[in-house]
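Visitor: would you be able to build a 3D model of this:
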Amino acid sequence: MTTTLKQRLQDDLTAAIKGRDELRSATLRLTLSAVTMEEVSGKTARALSDDEVQKVIAREAKKRREAADAFANGGRAAQAERELAEGEILAAYLPQQLTDDELGAIVAEAVKEAVAGGAQGPRAMGAVMKIVNPQVAGRAEGGRVAAEVKRLLGG
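Guide: Purely as a prediction, here's the structure:
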């Protein structure tokens, strides 16, 4: 039987606790809590698919990046470093992020396709995003994608 992403998180948490790795165990504990909260939210409890668990991990990693920025801007370097370290731990459970060049190539192709389909002006942005998002899902943040689309559309 193949192990699920949630099971991998639990196994890694156990190993971190045994290895007395406080940072890793705290990070994985919080992430597993977020997964559990997602599972019991709504009308009925359910097990999450690996894709859904991955979305929870991505959301948690984004929170760490935002918190690190906030701490850094507030002059609290030690907390910012810890948040970044937690984000690095979570990044190991996510797909490899696209480089700027790879993202640029995907967006450029989508712009050609959307413009060839007749999209113009503000509607072109939506048409391009509709083409790009499924291709980059989980491998590039929406803000990064939108910025690249705007840049290539000349907006």
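Visitor: use CA for all of it now, contacts and neighbours both
Guide: Will do.
Visitor: in space, what's closest to the residue positioned nearest the centre of the chain - neighbours in sequence excluded?
Guide: With distances taken as CA atoms, centre = their mean, Ala58 lies nearest the centre of the chain, 3.1 Å away. Spatial nearest neighbour of Ala58, excluding adjacent residues (CA to CA, 6 or more residues apart in numbering): Leu94 at 7.0 Å.
Visitor: one more to line up against the first:
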Amino acid sequence: MSLSTEVMAKMKDAMRAKDTVALEALRAVKSAILLAQTENGAKEELTEDAEIKLLQKLVKQRKDSATLYTEQGRTDLAEPEIAQAEIISQFLPEQMSEEELKAALTKLISETGASSIKDMGKLMGIASQQFAGKADGKAISVVIKQLLS
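Guide: Below you'll find the model as predicted:
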């Protein structure tokens, strides 16, 4: 089932349940999908990689907004953002744990022969492609810095 079909089904469920937070998050996903499809010119389906990047972007936006609201003492605005991020995250693949990420990056470092922090750019490029959708870029960066220092 494609992402847009899955989102539409969840939207119908949210409407029936009168879940406004879920409905708002799902509408944002649907809107982002439609925008991405029309950017390409034709009404073609998005690739799975493009869908994952789109969802990650939406989750990151909500988490950043929640952080800003929390810093400003506006928990009333932060809570819906966090709830929406969790709803959107349901469509993402299972995230790697820190231990799994560390093990995979250790293997990648030995394969590439990286030895210092100077090799971080090369490693980030490879790791970002390999773990797309499975790990956050920030988490990958932190673990690589730990392993190379």
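Visitor: any idea what the TM-score comes out to?
Guide: Overlay of the two chains. TM-score (TM-score structural alignment, normalised by the length of the second structure): 0.90; 149 aligned residues with a CA RMSD of 1.7 Å.
Visitor: now the residue nearest to the centre of the first structure, what's its secondary structure?
Guide: For Ala58 of the first structure, the assignment made with DSSP: H, G, I helix; E, B strand; the rest coil gives helix.
Visitor: so what corresponds to it in the second structure?
Guide: Counting by TM-score structural alignment, Ala58 of the first structure corresponds to Gln56 in the second structure.
Visitor: surely its match touches Gly133?
Guide: Yes. Between Gln56 of the second structure and Gly133 there is a contact under CA atoms under 8 Å: 7.4 Å.
Visitor: how about the strands in the first structure?
Guide: Remark: no strands are assigned in the first structure by DSSP state E.
Visitor: would you map the helices across it?
Guide: 5-18, 22-40, 50-73, 77-91, 100-116, 121-136, 142-153 (DSSP state H).
Visitor: what's around the counterpart of Thr106 of the second structure in the first structure, how many residues?
Guide: Taking TM-score structural alignment, the alignment pairs Thr106 of the second structure with Ala108 from the first structure. Neighbours of Ala108 of the first structure under the rule other CA atoms under 10 Å: 18.
Visitor: now Ala108 of the first structure: closest residue in space, sequence neighbours ignored.
Guide: Nearest to Ala108 of the first structure is Leu152, by CA to CA, 6+ apart, at 7.0 Å.
Visitor: list the contacts of Leu123 of the second structure.
Guide: 108-109, 112, 114, 144 (CA atoms under 8 Å, 6 or more residues apart in numbering).
Visitor: tell me which of those you also see in the first structure.
Guide: Retained in the first structure (both residues aligned by TM-score structural alignment, their matches' CA atoms under 8 Å) from these: 108-109, 112, 144.
Visitor: export these as JSON lines, with columns for distance to Met124 of the second structure and neighbour count.
Guide: As requested, those are exported to JSON lines (distance: CA to CA, whole Å; neighbours: other CA atoms under 10 Å):
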{"residue": "Leu108", "distance to Met124 of the second structure": "10", "neighbour count": "16"}
{"residue": "Ile109", "distance to Met124 of the second structure": "11", "neighbour count": "19"}
{"residue": "Thr112", "distance to Met124 of the second structure": "12", "neighbour count": "12"}
{"residue": "Ile144", "distance to Met124 of the second structure": "8", "neighbour count": "22"}
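Visitor: go through stretch 23-43 of the first structure and flag the buried ones.
Guide: Buried residues in stretch 23-43 of the first structure, defined by neighbour count with 16 or more other CA atoms under 10 Å: 23-25, 27-29, 31-32, 34-36, 38-39.
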